[in-house]
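1. model the structure of this input:
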Amino acid sequence: MSASPRVPAGPLSRLSPLRLGLTRGWIAFRSMIASREGITQNLIWNLIPLGALVLYRDTTLPGTDISFGVGLLPGILALGITFSVTGTAYYLTSEREDGTLLRAKALPRGMTSYVVGLSAVAVLDTVASMLMVLLPGMFIVPGVPVGSPVLWLGLVGYLLLGLLACLPLGILIGSLVKSPRTVGGLGFFGTMGLSIISGLFFPLQALWGWVQVLVQMLPLYWLGVGMRSVFLPAEAAAMEIGGSWRTLTGVGVLAAWGVIGLAFGPVLLRRMARRESGSTVEARRQQALQRI
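-> Presented below is the predicted three-dimensional model:
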């Protein structure tokens, strides 16, 4: 994850904030995936889950004839969506450190176009990563209901719900955390730790009762359940808590997290932007040089 490249002014500055943000987001995303660092990261982080799918493709879930790979694939996709929290927070803190946020603040309606561009990069990055795993995964893993409209409608629905829950949360975290290195380190390991205890790759019932209660308040668990509900047959719901997918509850929790992020994220972002100045950017730059 690297900071979005600086986009020059000129014709772009005459666009509406929405179009300007989308255009800047697309340029930043295209530059990011075309860079050597971006290509390397995409290869590494997408080959690992694909390797796991190959390894477990002939294994079945305990007590069923369902491929373990079909149960693994939804968890991988849910985890990829959740990483948009870390990605959005990382972009925001990086661009605050290098002065991009300060330049956006100086433009008319610049913060609006900045948030749109930030969100566009995160959405494009998440969708691209999902497709890199999903498309080959459908051929690697036996039993994926490729021809089912329920799969595709559910997949798109949970992708949108997941992004609604995660992107504002990423802006909220990025507004509170000062260093991109903190986000890159603690954010990554924190998300991976949550994935381990959120039932993405093994039944949540194997954990302590209080952990089960806590995890069910978080979006990652419900993303995993929702993804499994569209990939796995109906009888697989018996392995879930309560013996059902609890679709309405999951949609409600994800929507609630989206509302929380939308309510507090922009407020904290505006407060953070008001404190930005040339002197604060220069002070952070000098601190970064001292670490080098």
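2. CA only for contacts and neighbour counts going forward, please
-> Noted.
3. residue contacts, the residue sitting nearest the centre point of the chain?
-> Central residue of the chain (C-alpha atoms, centre = their mean): Ser84, 2.0 Å from the mean position. For Ser84, the contact set (C-alpha atoms under 8 Å, 6 or more residues apart in numbering) comprises 122-123, 126, 163, 166-167, 170.
4. another for comparison:
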Amino acid sequence: MNTMTHALRVGLRRGGLEVRHTFTNSQDLWNYLFPTLIFLVVMFFMRDAAVPGTDFSLGTRTLPSLIGMNVVFSGMVTLMMSLALEREDGTLLRAKAVPNGMLGYLVGKIVLVAGMMLVSVAIVMIPSVFMLDGLALDSVTAWLTLVWVMVLGLVATLPLGAVFGSLFTNPRNAGVIMLPVMGLVAISGIFYPISSFPDWLQGVAQVFPVYWLGLGMRSAMLPADLAAVEIGESWRHLEMVGVLGAWTVVGFVVAPWVLRRMARKESGSNVAQRRERAMQRVT
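-> Sure thing, here's the model as predicted:
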């Protein structure tokens, strides 16, 4: 067995163990449940409101948009925070010291992020199916669309999480990226159709993955006639593949370079300095 194959197997095993660990960690469980409760409450109170120009439930329309947002948060924010935290505690330095250790580390993180995303999506979807009316997940095509949009969205956002996580030496500073992310969520039609926004704001939203993931999830989970309230009165799958594909290409070009640069800078003295600063903040 060559070292690369071994690293892949170790990464898969590590990722599986980390996913299992999240179910025994009270903090992780709270991170799953608390946002879900908020989302369910939001959709409950929106269920009797109607999408403008239709009699379709705004709460039902919001569910796939929230799932698309969840994919973005899983792919980008979860990986970003993991890299920032494990850079500080020396985990990345230990991975760097092993042949192909960074490959195994990243494979493990991909498994962890994908597992956490699936769990988060299930926690939101299962009660929503009973609470909301009008979902159209009654065909093989709908489920296939749900899967390929989710996979493409994760592939497009994971490199972004790796890039941002590599830029922060202090994990507490990584939270600043949440402000622009939440701003993008606000203008990306997650809670309200983007077609009601000014044209220039619609243009800004369509540059980023959040809007397209929400649109893709809506195309999979909602009736076809709901496309009438979208831009161009269409689900625009080709444009969606083009934008998410472009982000994927850019991410996979930039992320390896940034990660290699970060790994070269890692040393025992740097880790010790970061730990000392962290201890000073605690005391």
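5. related to what we said a few turns ago, quick check: the farthest pair among the contacts of Ser84 of structure 1?
-> Set against one another by C-alpha to C-alpha, the contacts of Ser84 of structure 1 have their most distant pair in Thr126 and Gly170, with a gap of 13.1 Å.
6. which of these two has more residues huddled nearby?
-> Shown here are Thr126 of structure 1 and Gly170; by other C-alpha atoms under 10 Å, Gly170 has more neighbours (25 against 20).
7. pick the one among the contacts of Ser84 of structure 1 closest to Ile76 of structure 1.
-> Minimum distance to Ile76 of structure 1 across the contacts of Ser84 of structure 1 is 12.0 Å, recorded for Thr126 (C-alpha to C-alpha).
8. list the contacts for Arg274 of structure 2?
-> The neighbours of Arg274 of structure 2, taking C-alpha under 8 Å, 6+ apart as the test, are 88, 169-170.
9. quick one on the thing from earlier: which one of the contacts of Ser84 of structure 1 has the most neighbours?
-> Neighbours were tallied for each of these (criterion: other C-alpha under 10 Å), and the maximum of 29 neighbours falls on Leu167.
10. quick one: what's aligned to that residue in structure 2?
-> With TM-score structural alignment as the matching criterion, the partner of Leu167 of structure 1 in structure 2 is Leu158.
11. so where do the helices sit in the stretch 51-200 of structure 2?
-> Counting by DSSP state H, counting those that start in this stretch, one finds helices in the stretch 51-200 of structure 2 at the ranges 58-72, 79-88, 91-96, 101-131, 140-167, 178-187, 199-205.
12. hey, which of these is tucked in deepest?
-> Relative to the other members of these, helix 58-72 carries the highest mean neighbour count by mean count of other C-alpha atoms under 10 Å, namely a mean of 26.
13. relative to helix 101-131, how tilted is that one?
-> Interaxial angle of helix 58-72 of structure 2 relative to helix 101-131 (axes from the mean of the first three to the mean of the last three C-alpha atoms, to 10 degrees): 170 degrees.
14. ok, average deviation of helix 58-72 of structure 2 from structure 1?
-> For helix 58-72 of structure 2, the mean distance from the matching residues in structure 1 following superposition reads 0.8 Å, by mean C-alpha distance after the TM-score superposition for structure 1.
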